[in-house]
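Novice: Okay, sequence plus prediction incoming.
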Amino acid sequence: MQLFLDEPTRSFTMLDEILEPFKPKTPYGRKTIEMLSCVLASEQQFHSHWYRLERVLKQNEEFISSVERILERIPDLSHQIENGFVEISDFAKLKKFVYNFSSLYTLASSVWDLPDVDDIWKVLFHFFGDGEILQLQSEKLLALRKAHLILSDQLKKEFSRLCREINSLIGLRPNNEEFTIQAQIGKKLIDHGLAQLVKDYGERWHLRLIETEKMLQLRQSMKQLEEKMELEAEELLDEVRKQIQAHLDLLKLCEKAVTIVDIDLCRYRMYSRYNCCRPEVGNQIRVINGRFIPVLEYCEAKGYTYYPMNIEVKSGVTVLCGPNMGGKTTALKTVGAFVALFHLGFPIPSEYFSSPVFSNVRFISKGEEIGFSSFAREIRSFIRALQCHGRKLLLFDEFGTSTNPVEGEALTLAIVEHFSDSQDYVLLSTHYPRVVSAAKNVYSCGRIKNLEEEDPHRMLDYSLVPGAKHVEKIALKLAEKLGVPSEIVKKAENYSGG
């Protein structure tokens, strides 16, 4: 099965870090995010999804919190639905699921299209009573329990009578069937046939009371009742299993509904926290004042200026050029993350965002496969991306730099030419001058703002500039500011003609 995102792309776009604050409340939601199984695969799905989600986004905090509290009480029924309801604990989980889903239906059916579970609740109510707690019930079972309770009371009374007899003999009243007492007193109880020795501790003995004939008879009668109750309970559970079988499709619909509600609440939280926009389907990727959250939060923590991203990526190739630390990789991550969020039905942390619907997104990774060079790993990643079916978004980060620069540049030029008229979308960062010159759609990243700043992050303006193909050469200056000895930098300047 072809994945929308593979693991290298998921890692590169920092998707999990972006979604980390918005964890689902149910096992269903957590599994969906883990597997990324909520991908919108068509424009029709996109519009249907947002028709619903816009209702969700209009709800107030009190409503959302109430729904979250219900979701936190909904257990995972997937194993039982798949393998059957076997143990009494399975039915306890079922009742808890349906009870809380019913609460969800009452509260939120005007916002989400939720199935009505009234029919299945009637079955559970009949066999297990009202409320969330499980209590198997029938007239026969009730009569057996009542009889068992009467015998239990009689047993307690007989035990109490035995304790009074012991108290009249030795002046002490045992609290339990087993107890520790002075050996001399213990011998007296044994001699009267009221106790037996369990363990001799020398001056103290550990004894167990000898049950009376009446106590033995009561226990035997209680055991017989317990066997009857167990048999009756199993017959009742068999009947419940038969009736639940007819509602399995409904339970599966409930599971899907829980998943949708759970992930929608994650989307709501993200929308509110980051002041996101509702994305649009378009024929190009367009970002206006986009904010890549991991870098935004890093800048806020360090006191750096954050530069929102503005870019248009059309079918074919868009090239990002600029100096080291100029923001090219962050731009790639931003576009990749936004497209991933778009397909997962999430709002986008941007003033405006549009994208085509893609079959897959791939970052061309150098990977970590043992036995291959970094260049070979990059090529293998590229080949796997080419084999993906449907419209693709491909992200290249300084492709070809792990081999000799002449061939690396030639290969990158060939890729640009190959995809120039493609229906796929390629976003490629590079330092190769001929690649920059050949590309039709180019953005430059990282213009010098203040070269005298000691902190390299404050030296540059990270805004993207469309159509600018000139790359400022500041690598040696950056190297010096990052700690490379000045004598090495000066030698490098001589070699570079500076």
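Specialist: Looks like it came in fine.

Novice: For the rest of this, base every contact and every neighbour count on C-alpha atoms.
Specialist: Will do.

Novice: Identify each of the strands in this structure and give its residue range.
Specialist: Counting by DSSP state E, the chain has strands at residues 178-182, 195-200, 204-209, 280-281, 285-290, 309-313, 316-321, 352-355, 360-364, 392-397, 425-430, 441-448, 460-466.

Novice: Second structure for comparison follows:
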Amino acid sequence: MTSKGGKVRKRVFEFTDFNEFYQFYKPLTPYGQTHKAHMEVFHDEDIISRMLDLSDEALVFIQIDNTIADRVEYHLKNIPRLPGQSDSSDMADLFLYKRFLINFRAICRLISPDLAELMNLRFNSPDLLAELCRGGSDETFHLADCYSPELGEVRSEIRLIESKLKNLREDRINQIIVATGHDFTFNDFLVVQEGPELTMNSSLIYMEPHDRSHLIIKPVLGDEYYAIMMQREALARKESDAESEVLESLSAMIRNEEAALSNYVKAVETLDIHLARARTALEFDMTRPLIAPRGSNISVEQGRFIPQILKCSAMKTSYQPLTVSFANPIIVIHGSNMGGKTVLLKTIGFLQLLTQMGFHVPADEYRAPLFRNIHHIGETGQDYLQGLSSFGLEIFNFMNTWNSGENSDSRLYLIDEFARTTGSREATALIQAILSRFSEIGGIHCFMSTHFMELNPIESTSFYKMKGLNHTSFQEYFEKTFHGNSNDKLDDMSERIRTINRFMEFEVLPDTDRSVTSDALKIAAILGLDAETLNHAWKHLEKSS
């Protein structure tokens, strides 16, 4: 994965489960697939806008006539990767060029004029293709006699020679059958028992031992046959020389078209990736993101985190899109366990990656500035560094971004539950310090989820909370189902998670009163913690309050 002039670390893609979505983006050509594998992230608004314009045009093309779009995609599937440029091409290479040009010409004939103009889809190599098509049908290529008089002449001689050889062999085989009874019509040799008929016809049959009682026998085809065979070998050398001349002539034509072929490859890649992006946009009801001026706050309306939707669908739980207009560039989010804090961070990261990769986004509206660097601090499930604790890894990863020369004035940080494994007093101090530094430097957007809410007000920073459990309906259910009883009424973990999901409201709200909410014990009850342990926990809470 690369970034044009900036940096997006691999861990950002891991944190946002990006590949869970990316698998649905399916370019059809080798060129489109290579482009996909690079996972380029841009921060140049002109590049991104150009990519979105092309995808919009591809969307219009599909929506006007999906049948034609299907035919274009059929030809894209049949586009091969062209061989690297060299002084000469062999027949396999020439077939690839022919196949590429046939399918590219078909695409140019099918594509709309607007799309052709935007993507430079113009076929300007009729002479080269006509020459390649002299060598067989669309699906084959061979050096036909018509490619040169010399080649046609030598092959004509070869055909006459081969006819003579065939007749001579047939005559000699018939003689051998009459004399010995052995038939070499379909065999070059036979394994037979020794017999007097063989020694009596040694001028017709060559013999060598096979084992104690058997011989290997071969037909002796005669001096005339072998003399003509020598002529055939000489003609084969002439044929090879003539073929080499044809190959060199065709290779020269290809070299002369090198610039055009390079343009065709670029046009094919462009069409391929944008048709694939348009198909993905249609599949997930995606819209064009709005690129905001530098320093603007991020807003999203009905933003959907596709990987989470897929998980919810598999678990048969509901999914609630994200709608929020953030008031500042630095955002601190708190709320219930399993209340959606991490998913909110992932949603923002996911939508931002899509925007800066030139994709449409799964949202009714997503408005955000562009960032040179996008960072994630927190666990991804793939973190490991010998000798470091979870807290040590967080500090290591943070300093990796802070001290690596990437501290530009245009950065997005996604920080998930920073310092949660250390003491609350020191964790709060660290979080306060980091957010204060972000505010002082400027140009940094940050979304931080945390349980530590004893933070002082910070300039350019707003506090939000996840709405969490619907306490009225949940309390009624909780008292009825769990109070003083075993919590084994839910059959499996999936059912338990569905229960939490049913009462959890995944909405983000401004936290004006900075209240601390926790539903940990109620969620622990649903997840299977035994009633006795829960009762002890409730009593401890009552005493401490």
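Specialist: Cool, the structure landed. This is a predicted model, so every value here is computed, not measured.

Novice: Superposed, how do the two chains score by TM?
Specialist: Remark: TM-score between the superposed chains equals 0.89 [TM-score structural alignment, normalised by the length of structure 1]; 494 aligned residues with a CA RMSD of 2.8 Å.

Novice: still on that earlier bit, would you convert the strands of structure 1 into a markdown table that also reports mean neighbour count and distance to residue 332 of structure 1?
Specialist: Shown next, in a markdown table, are the strands of structure 1 (neighbours: other CA atoms under 10 Å; distance: least, CA to CA, whole Å):
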| stretch | mean neighbour count | distance to residue 332 of structure 1 |
| --- | --- | --- |
| strand 178-182 | 15 | 74 |
| strand 195-200 | 16 | 77 |
| strand 204-209 | 20 | 77 |
| strand 280-281 | 17 | 20 |
| strand 285-290 | 20 | 12 |
| strand 309-313 | 20 | 11 |
| strand 316-321 | 26 | 9 |
| strand 352-355 | 22 | 15 |
| strand 360-364 | 25 | 9 |
| strand 392-397 | 23 | 7 |
| strand 425-430 | 25 | 7 |
| strand 441-448 | 23 | 11 |
| strand 460-466 | 20 | 12 |
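
Novice: Please dump those strands into CSV; it should also carry distance to residue 16 of structure 1 for every row.
Specialist: Below are those laid out as CSV (distance: least, CA to CA, whole Å):
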stretch, distance to residue 16 of structure 1
strand 178-182, 58
strand 195-200, 61
strand 204-209, 61
strand 280-281, 23
strand 285-290, 18
strand 309-313, 21
strand 316-321, 25
strand 352-355, 20
strand 360-364, 15
strand 392-397, 18
strand 425-430, 22
strand 441-448, 26
strand 460-466, 25
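
Novice: What count of nearby residues applies to residue 237 of structure 2?
Specialist: 12 (other CA atoms under 10 Å).

Novice: re earlier: closest to residue 12 of structure 1 out of the strands of structure 1?
Specialist: strand 360-364 (7.2 Å; CA to CA).

Novice: which parts of stretch 78-92 of structure 1 are buried?
Specialist: Neighbour-count burial for stretch 78-92 of structure 1, counted by 16 or more other CA atoms under 10 Å, picks out 81, 85, 90-92.

Novice: how long is stretch 65-83 of structure 1 from one end to the other?
Specialist: Stretch 65-83 of structure 1 has its terminal residues 33 Å apart, counting by CA to CA, to the nearest Å.

Novice: ok so, going back, so which two of the buried residues of stretch 78-92 of structure 1 are the farthest from each other?
Specialist: The most distant members of those, if one measures by CA to CA, are 81 and 92, lying 13.6 Å apart.

Novice: any chance of the buried residues of stretch 78-92 of structure 1 in JSON lines, plus distance to residue 26 of structure 1?
Specialist: JSON lines is the format used below for the buried residues of stretch 78-92 of structure 1 (distance: CA to CA, whole Å):
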{"residue": "81", "distance to residue 26 of structure 1": "16"}
{"residue": "85", "distance to residue 26 of structure 1": "20"}
{"residue": "90", "distance to residue 26 of structure 1": "18"}
{"residue": "91", "distance to residue 26 of structure 1": "19"}
{"residue": "92", "distance to residue 26 of structure 1": "17"}
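
Novice: nearest to residue 67 of structure 1, of those?
Specialist: Distances from residue 67 of structure 1 to the buried residues of stretch 78-92 of structure 1, taken by CA to CA, are shortest for residue 92, at 21.8 Å.

Novice: Now do the contacts for that closest one.
Specialist: Contacts for residue 92 of structure 1 (CA atoms under 8 Å, 6 or more residues apart in numbering) come out as 133-134.

Novice: For the corresponding residue of structure 2 for residue 15 of structure 1, which non-adjacent residue is spatially closest?
Specialist: Using TM-score structural alignment as the criterion, residue 15 of structure 1 maps onto residue 18 of structure 2. Excluding its sequence neighbours, the residue lying closest to residue 18 of structure 2 (CA to CA, 6 or more residues apart in numbering) is residue 350, at 6.9 Å.

Novice: Surely the one you found is in contact with residue 305?
Specialist: Yes. Look at residue 350 of structure 2 against residue 305 with CA atoms under 8 Å: they come within range, at 6.9 Å.

Novice: Residue 170 of structure 1: which of the strands of structure 1 is closest?
Specialist: strand 178-182 (10.8 Å).

Novice: Check the mean deviation of the closest one from structure 2.
Specialist: Taken over the aligned residues, the distance from strand 178-182 of structure 1 to structure 2 averages 3.8 Å (mean CA distance after the TM-score superposition for structure 1).

Novice: Can you pull out the residues in contact with that strand?
Specialist: 203-209.

Novice: and if we set it to 10 Å?
Specialist: 172, 174, 186-187, 195-210 (CA atoms under 10 Å, 6 or more residues apart in numbering).

Novice: And residue 426 of structure 2, what's its match in structure 1?
Specialist: In structure 1, the residue paired with residue 426 of structure 2 according to TM-score structural alignment is residue 407.

Novice: what does residue 278 of structure 2 give?
Specialist: Match for residue 278 of structure 2 (TM-score structural alignment): residue 268.

Novice: With residue 373 of structure 1 as the reference, measure out to its match.
Specialist: 44 Å.

Novice: just residue 185 of structure 1 next, same as before
Specialist: The spacing between residue 185 of structure 1 and residue 373 of structure 1, counted by CA to CA, is 85 Å.

Novice: now do residue 258 of structure 1
Specialist: 46 Å.

Novice: Settle it for me: which of those two has more neighbours?
Specialist: residue 258 (23 against 15).
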